[in-house]
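Visitor: A structural model of the following input is requested.
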Amino acid sequence: MSLADFVRGLPKAELHMHIEGSLEPELMFALAARNRIDLPFKSVEAVRAAYAFSNLQDFLDIYYQGAQVLQTEADFQDLAMAYFRRLAADGGVHAEMFFDPQTHTDRGLPFSVAINGLLAGMAQAERELGVTSKLILCYLRHLDEDAAFATLKAAEPWLDRIAGVGLDSSEVGHPPSKFARVFEASRAAGLKLVAHAGEEGPPAYVWEALDLLKVDRIDHGNRSLEDARLTERLVAEGMTLTVCPLSNLKLCVVDDLAAHPLKRMLDLGLKATVNSDDPAYFGGYLLDNYLRTAEAVGLTRAELVTLAKNSFAGSFLDDADKAARIAQIDAYAAAN
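Guide: Sure thing, here's the model as predicted:
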């Protein structure tokens, strides 16, 4: 069995994927036509040519522009299903996906449009593809904490269908401490907590996410390795890192995939996982991230199995579901 076939068949969860970042140019154009929206691009090829980012902000500028085509619940449902079909084809069986309500409410769309459309897509994916999922509401860190509180308030009717909250968008200059109070309120509302930290921001941001936000897992976390004491703490606490290799390459967090720290993370005992982040923009869905990184840094089959197990161990599934999924991985690895 080839490595590609082995990894495709390996049951996997994806814990770091922004649903708006799965908007492929073809769907962007289809939704623009459906909603009579003029795009600043003349073709799918022109959109792809614009995906030459040198940093996180370059990407975010076009990411927010692309989101303008999402106008109706049907648009969000179609977006979700397009992603879930790709995930299922890659052997993914569970996803915990981010969405950015402020990206939509700030342009006049009701909160209900985005979340109802996504929930419909999640239900359809479980029904038709057997893919389970959870939803994580992200606060945009370039906005203020009052805006995040307003978003939490708007989400109240759906809190029983939202698994957690996260923190994304421009990292540098917007430390986790800026959102300590809204994260405390989110925890009090029964939500799990995650935060982007240590992607472009320094190790100090990871410390803040742990100590001030009291997160349940760290999104990215690459720069944690610059601080030995922080790394030791993450290992000791079994903190899950949702690592996104092709995103790191595309946004120049690493200059070469062969220099990616994923293998070192595993060697150090960190609970790293593999994820696609914004796959339409960064050139690879879940399977691509596994395979290209495995080739670049020399991951063994045993390490790939560990990454898949970590994806369930670090998920927000209940303990029985986690155990069942990990047992499936053991059975698969033993048979292959």
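Visitor: all contacts plus neighbour counts: C-alpha atoms, from now on.
Guide: Noted.
Visitor: any idea where the strands of the protein begin and end?
Guide: Counting by DSSP state E, the chain has these strands, from start to end: 12-14, 92-99, 132-140, 164-168, 192-197, 217-220, 240-243, 271-274.
Visitor: Quick one, which of those strands gets closest to Lys42.
Guide: Closest of those to Lys42 is strand 92-99, at 27.2 Å (criterion: C-alpha to C-alpha).
Visitor: quick one more, to check against the first:
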Amino acid sequence: MTDSLALAEFAYGLPKAELHLHLEGTLEPELKFELAARNGIELAEKTFEEVKATYNFTDLTSFLAVYYPAMQVLQTADDFHDLAWAYLLRAKEQGVVHAEMFFDPQAHTSRGVPFENVITGYHRAAVRAGDELGISAELILCFLRDFSAEDAAATLESALPYKDWIIGVGLDSDERDNPPSKFSEVFARARAEGFRLTMHCDIDQVGSIDNIRAVLTDIRVERIDHGTNIVEDPELVAIAKERGLGFTCCPVSNSFVTEQMKADEIVSLLRAGLRVMINSDDPAYFGAYVGDNYVALAEQAGLSETDLVQFAINSFEASWLTPEQKAAFVERVGEYAGSRGVALPV
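Guide: Prediction:
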């Protein structure tokens, strides 16, 4: 077995949490065709190859232009269950033992799908994952930042009857002209209702560092999704490290919307002791699930198995598990590394 094959085998088997995963971004072409047939929807694409040919992205905007129309095949609670379940089966194969999964209810309610269909389907899959796969799974409701703050507030109200099924709230979609401050009131309300807080600060956006500053100092989230532009401001890096803030990095998706996967930034933050971790973002569109992302970054940056262990430890420490659950999962990581003769991070 070559060193690269040994590294890949280690990466896939490594127990890990995935904290940056959009369920709608796991819609593989096969399931898209299946759901379209189930719901009597005629797709413009007729073959697997035609669907894949649409996955031609140069930036965040061009990605979203393909991403949202694909969701029309999601209609019933069973559809949402089947989507999440298909992801969780793949996640199991890639070493995921805990997942905190994003979902975008406004992308569905805005086209007439009841909120209840979305949340009940996803919740059923999350419960089933614990029972059948040994994966603890939670849901994070994301507001779409290119919708109004009022629509976000209404979505939060719709979620309150299901708050025991939703661990936190996030913010995603097109960042242009949609700064964090636009949603400060709804995030304050979500915090008061007991939800955990995270926000996307996408890479290389106009005003990226200003948005990161606002997320850190004004909204005061617990995690930042993407966020590697923080390296531009050492003061913010110091604040994030002091607070133990998590950064949910997605190397392969980075390489689709910018010139490279931000390996230098991710590794520099890792070496500086920040809680950066590796995730898959929208794996059906970017062709890489979380274990694949571990391997891609390791190969690009020349990382060791011990580095991958640190990413896995960070993924649990930045999660919204209880301290006892975090400690148990970190112990599993250590046991796995020890069984493979891999040194633990110092």
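Visitor: Would you format the strands of the first structure as TSV with distance to Met28 of the first structure and mean neighbour count included?
Guide: Listed next are the strands of the first structure as TSV, based on distance: least, C-alpha to C-alpha, whole Å; neighbours: other C-alpha atoms under 10 Å:
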stretch	distance to Met28 of the first structure	mean neighbour count
strand 12-14	23	29
strand 92-99	17	23
strand 132-140	22	23
strand 164-168	22	24
strand 192-197	26	26
strand 217-220	26	26
strand 240-243	26	27
strand 271-274	26	28
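Visitor: mind putting these in CSV, distance to His260 of the first structure included?
Guide: Formatted as CSV, the strands of the first structure follow (distance: least, C-alpha to C-alpha, whole Å):
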stretch, distance to His260 of the first structure
strand 12-14, 19
strand 92-99, 23
strand 132-140, 26
strand 164-168, 21
strand 192-197, 17
strand 217-220, 12
strand 240-243, 10
strand 271-274, 12
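Visitor: So for Leu23 of the first structure, which of the ones you listed sits nearest?
Guide: Closest to Leu23 of the first structure of those, according to C-alpha to C-alpha: strand 92-99, at 12.3 Å.
Visitor: What count of nearby residues applies to the equivalent of Leu266 of the first structure over in the second structure?
Guide: Taking TM-score structural alignment, the alignment pairs Leu266 of the first structure with Leu270 from the second structure. Residues within reach of Leu270 of the second structure, counting by other C-alpha atoms under 10 Å, total 17.
Visitor: OK, contacts around Leu270 of the second structure?
Guide: Residues in contact with Leu270 of the second structure (C-alpha atoms under 8 Å, 6 or more residues apart in numbering) are Val276.
Visitor: now do 10 Å
Guide: Asp264, Val276, Met277, Asp307, Gln310, Phe311, Asn314 (C-alpha atoms under 10 Å, 6 or more residues apart in numbering).
Visitor: swap in Ser315 of the first structure?
Guide: Taking C-alpha under 10 Å, 6+ apart, we find Ser315 of the first structure in contact with 13-15, 94-96, 134, 216-217, 240, 309, 321-322.
Visitor: Would you mind finding the match for it in the second structure?
Guide: By TM-score structural alignment, Ser315 of the first structure lines up with Ser319 in the second structure.
Visitor: and what of Ser224 of the first structure?
Guide: Superposed on the second structure with TM-score structural alignment, Ser224 of the first structure falls opposite Ile230.
Visitor: can I assume its match is in contact with Leu236?
Guide: Yes - if you go by C-alpha atoms under 10 Å, Ile230 of the second structure and Leu236 touch, sitting 6.5 Å apart.
Visitor: Those two - which one has more neighbours?
Guide: Ile230 (23 against 17).
Visitor: State the distance from the closest residue to Met277 of the second structure other than its chain neighbours to Leu19 of the second structure.
Guide: Closest residue to Met277 of the second structure apart from its sequence neighbours, by C-alpha to C-alpha, 6 or more residues apart in numbering: Phe311 at 4.8 Å. Noted for Phe311 of the second structure: a distance of 12 Å to Leu19 of the second structure, by C-alpha to C-alpha, to the nearest Å.
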